[in-house]
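In: After the sequence you'll find the predicted model.
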Amino acid sequence: MSSSVVEPGTKLAERFRLEDRVHESDGATLWKAIDEVLARPVAVYTFDPGFPRLNEVISAARVASRLTDPRLTQVFDATTEDDGRSYVVSEWVSGETLTDMVAAGPLEPERAAALVAEAAEALAHAHEAGLAHLCLTPEHLVWTAAGSTVKVLGLGIDAALMDVSNEEAARADTEGLGRLLYAGLTGHWAGEEDLGLPPAPMADGHFCTPRQVTAGVPGYLDAITCRAMLPEGKRGLAPFATPAELAEALSSVPRPVPMPTPMPVPAPQPVSALRSDGVDTAAPQRPAPPVQHQPAPPSSNGGGMLGKVAMTTIVLLVMAAVGVGAWTIGRSIGNADTPATGVTATPTQAAPVETREVKPESATGFDPLSTDGDHEERPELAPNAVDGKPSTDWHTQSYASVDFGNLKKGVGLLLDLGQSVPIKQVTVDFGSQSSGGTAELRVGGSADLNSLKVVHKFSGLGGKKTYSADSTEKGRYLLVWFTKLPDQPTYQGMFRGSVFDVKVTAVK
């Protein structure tokens, strides 16, 4: 079916109505269409009869449809119908491309690294399924307007459309990711194509490194970019061979804005150690004990006064003894468990409880209140909250307000402990740059929001928060449930909640 016959208003599979022709090249036409069943925009490729690479495009689209990473454009359908019409239907993505983001100049270095780190992780997932991109440009990396997340466009399909192949596909995509990072750090494109960005400057036949182009690029990001983009690497360091290697190198970059790890508090040192550094630091002063005033020793000629003092002391002792006796009798008559007003009973010290750390079997982003049918929230990042690394985190999507843009009442991180355990203590690290916001700690035997009991409420979600149970709460599932997001905006004034680490302690 030729593109002249496929016109706006044409309906495919009795549900996909073509609306606007976006792009047409070499017998393939990209449309913005409407899925009339789900009432949402979709992207649709149609093809002229005899399109030479149709089988390759359909095959690549079907492989892409089986991938689950939400940072990859979702493919909904890839079909050749009986009447000869062929089409590919995928997610319609709107937002800022990397080209848009660097139009006014380079991004903040950590921001550029965070975007490419997300893309590298997504492509690592695609390569595990045997699918490469091979056509990465700044137009293929999008920060979405709706979900405030990274999207990688054109996986597999663009290479098939343009008949691009490479025997070293993993290395080719790693180099492509390096060029995206270079573009984010410098605002220049280190490639032969004219993509609307200024070309990267050259020196001695090689592209200048990011630090040579833009001031303020950290040395480690300069080295990572060169190892990804340049075949010869940098300073004797081997180039990255796969997107997974690049993703690992960028794994410590906070998402999506810099969140420095809090500095450890130094342990107290003896005074001699402090002074050995040349700093005359006084030892911490302890509070002085209460001063007990004693009567001055009597003078040698004060015998009469001594007798009066002795008599007064005896009278006071007798009165005190009578009072104590009366209190003891009254207490024995009354409620033995209720101490008298003004008297503090000495607590009985319980034997110490033996505890153990519990490692969750799994973690996932938990979004049971979503209306789109997808009840997970950034599940691919959830393992970061239980990996023991303070530099990695799970975080929610970004929302327009601290109350989730009025889209839902909450979202959280759900941990499966593998079996029901008596939970004694839970420490949650919400990140040092967070402030404001509220969250609940829920425990239960079922991964159902209403079945999980609220055992504690956190507020002011900055740094580490610890819940210690007075009596153990038994459960298999532990939920950190955000009810209000921290009030520190992230990218473009959006809001999100983060969990950098969770430690769970149970009674042995």
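Out: Received it, and whenever you're ready, just let me know what you need. Numbers count the residues shown, from 1 in each chain.
In: From now on I want contacts and neighbour counts done on CA atoms only, so please keep to that.
Out: Fine.
In: Give the buried residues for the helix or strand hosting Leu115.
Out: Using DSSP states H and E, Leu115 sits in helix 109-128. Using 16 or more other Cα atoms under 10 Å as the test for burial, helix 109-128 gives 109-127.
In: Second structure for comparison follows:
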Amino acid sequence: MSTLGPGTTLVARYRLAEPVPTDLVGVESWAAHDVVLDRPVQVNVVRGHAAPAALDAARRAALVSDHRLTRVLDVGAQDGVSYVVSERSRGLSLTQLVDASHVTPDQARSIVGEVATALDVARRRGVHHLALRPEAVRIDGTQVLVTGLGLDAGVAGTDGGSADATSRRDAVALVALLYYLLTTRWGGSSLDVPWIDPSAPRPLPAVRTDGIPADPPSDTPADLASLCRTTLATDSSDGPRTPGDVVASLEPWSTVEAAVPPTVEEPVKAPVRQSIRGGAGARPTTGRIHRAGSVALGGAAAAAGAGAAAPGTPGHGAPGHGAPGHDAGAAPADGWPTAPQPPVPPAPASLPPTFAPGGTPAATGATAPVRTSAVPPAASPAPAWSAGTPVPGAPVRTSATAPRPAAVSGSGGAPVAAAAAAGGGSSSGARKNTIDPTWITLAIVGLIVLVGLVWALANAFSGFEPALKSDAGQAQAEQPADDAAPAPETTASAAPTPTPTPEVRPEIASGEQLDPIGQSNGDTEGEHPEAVDLAIDGQPETFWYTRTYATPEFGGLKDGVGYAIELEQKAPVTTIILDTNNTGGTVEVRATSADKPTDGTVLASAPLADETELTFEATEGTSFVLWFSELPVTADGSNRVELNEILIS
């Protein structure tokens, strides 16, 4: 099998539906359906020299079971195609989560705590992830899922090593995940590796000073900040040694908040007929993992088939269905209609004799027993009629578990019911005191309908009676109510309800870098105009930045630079929040335009920090200017502005 596509069935079991994105080089992932167990799965086809190691690691990972881990279901190869089948990935990756929303320190603690717990379960079984990264962790509602256990390490070529070294590697990667959720930057081992697709999303590396990553935001709890600083320092041997140590450092934590709606599983599809038919031979052995579920299913099916074909086993369906002389869906001889029935295999020759439509046995003999079913059918189309059944009108129900004993006359042994139907003597059988409740039910229903009809007619015509009676007292009593009726209209017309004015919220339309002094001196390069939109793109891992200067005073070349914010429409603004990579310096907010950046009143000013909040009295406008009169310092000591995101309200 050289090519794969939608509709391809792998090993006569896994039907491929559509490709699934993956950041692994040499791996092709598909959303698929297991036609044997009728469930959704994910098929990961591994190509290249890493395939043997990936399959071997995945087989060991199949022994690990935890609700936080996507379980490995099957591993094998066919016609040169190596594959690993796992539970289907759900929810959003941490990369997508960070892009879509701000993760609080409490959420970060909970997410990483759940991941660490799952990896500690795997560690106790001798399995390590060794390729942990934001794309390997997903959030589905309140559930945290770790993907790629075994497979990713095999593709990356990191599978192996001493237990201490591999446990330490997972522990450091867990702290790197924590740092990523807090800062949107990656503080672990570089992700610029050959086994990760270069086009896949990857976070920016952490900014370091003397090998120590920059501190997380100021609202980060001290224990989390210390854990990141100690563990992620370059060449550090401090910090947790195993995922269990990470759990101990983070607990207790709360339930993960439902930042992502839970995935709704696809509806169960109808079973698909296998392409391998009887007589074609069994499917060849592929070395795949066989699970108890599939074996049990096959055994149950075989047992059911054997039971259906065993001689003397009661049939499954209405008595007489499929017997000679009967057509499926045809009305019985007495005229009662029956629902069409699906075809069933003909009864074995050893079953008891069946009955013809006229009510006589197909073969002569003694009293014919009534056929019963060990398992009641899903829907019984009509009562079963045997040779001795009385005339229609009062059918007699028979037990589904045992044949009804036949009443025999004292003379010849013929059924008494048959004699009664032929006009014989009286019978002491099952119809002796039977009462048909149909007519009683119809009478009750008819009475109810009649009473309802009378009540409806009485209420329908009651509204046409005159409002004023002939009695003078009643007329005087009703007159004030009629006179007062127009009062609400007079009040409504006199005081109409004012239409509420819709609230206008400020929304950023565009941004512009400002370097008026440089332009006046002939410098047309500006302050990185190509990166202006990165400050308003909703992704805090990207940023607009100025040029780097020798001193915070712009090296004496200019008095300042700015960033102009244009709104969609005129709106009141009270707060501007700046997400930066800086400390120090000075930023001012003015309600002015880009062509006059230093005009107008300074609404607020403050030194820059990781999160700088500028609050002022409500001011309406269509444009505001951020003016940097003194440059801040970045984590590496450079004099420049790095503006991740601008939020306005």
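Out: Good, I have the coordinates. All values reported here derive from a predicted model rather than from experimental measurement.
In: now what about the TM-score between them?
Out: Taking TM-score structural alignment, normalised by the length of structure 1 as the basis, the two superposed chains have a TM-score of 0.45; 247 aligned residues with a Cα RMSD of 2.7 Å.
In: Output the contacting helices and strands for the helix holding Leu115 of structure 1.
Out: strand 150-152, helix 169-186, helix 243-249 (3 or more Cα pairs under 8 Å, 6 or more residues apart in numbering; DSSP states H and E).
In: Tell me what angle the longest one forms with helix 109-128.
Out: By that I understand helix 169-186 of structure 1. Counting by axes from the mean of the first three to the mean of the last three Cα atoms, to 10 degrees, helix 169-186 of structure 1 lies at 170 degrees to helix 109-128.
In: re earlier: tell me the helix or strand right after the helix holding Leu115 of structure 1.
Out: strand 141-144.
In: Who are the packing partners of that next one?
Out: Using 3+ Cα pairs under 8 Å, 6+ apart, strand 141-144 of structure 1 sits against strand 95-97, helix 98-101, strand 150-152.
In: Distance check, Ala494 of structure 2 against Val146 of structure 2.
Out: 67 Å (Cα to Cα, to the nearest Å).
In: Check Ala32 of structure 2 too.
Out: In terms of Cα to Cα, Ala32 of structure 2 sits 20 Å off from Val146 of structure 2.
In: Kindly report the same for Gln96 of structure 2.
Out: Distance from Gln96 of structure 2 to Val146 of structure 2, by Cα to Cα: 15 Å.
In: Please say which of the two ends up with more neighbours.
Out: Val146 (27 against 15; other Cα atoms under 10 Å).
In: Verify the stated contact: the more buried one with Asp140.
Out: No - the criterion here is Cα atoms under 8 Å, and Val146 of structure 2 misses it with Asp140 at 11.0 Å.
In: Between the helices and strands packed on strand 141-144 of structure 1, which shows the greatest average number of neighbours?
Out: The highest average neighbour count among those, using mean count of other Cα atoms under 10 Å, belongs to strand 150-152 at a mean of 26.
In: Helix or strand next in line after it, which one?
Out: Next element after strand 150-152 of structure 1 (DSSP H and E): helix 157-161.
In: Export the helices and strands packed on helix 109-128 of structure 1 to a markdown table and append columns for distance to Glu24 of structure 1.
Out: Output for those, formatted as a markdown table (distance: least, Cα to Cα, whole Å):
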| stretch | distance to Glu24 of structure 1 |
| --- | --- |
| strand 150-152 | 21 |
| helix 169-186 | 24 |
| helix 243-249 | 31 |
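In: Which one, of those, ends up nearest to Ser86 of structure 1?
Out: Minimum separation from Ser86 of structure 1 across those (Cα to Cα) falls at strand 150-152, 23.7 Å.
In: counting contacts, what elements does that closest one pack onto?
Out: Packed against strand 150-152 of structure 1 by the contact rule (3+ Cα pairs under 8 Å, 6+ apart) you find helix 109-128, strand 141-144.
In: Save the ones you listed as a markdown table, and put in distance to Glu96 of structure 1 too.
Out: Listed next are those as a markdown table, based on distance: least, Cα to Cα, whole Å:
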| stretch | distance to Glu96 of structure 1 |
| --- | --- |
| helix 109-128 | 12 |
| strand 141-144 | 5 |
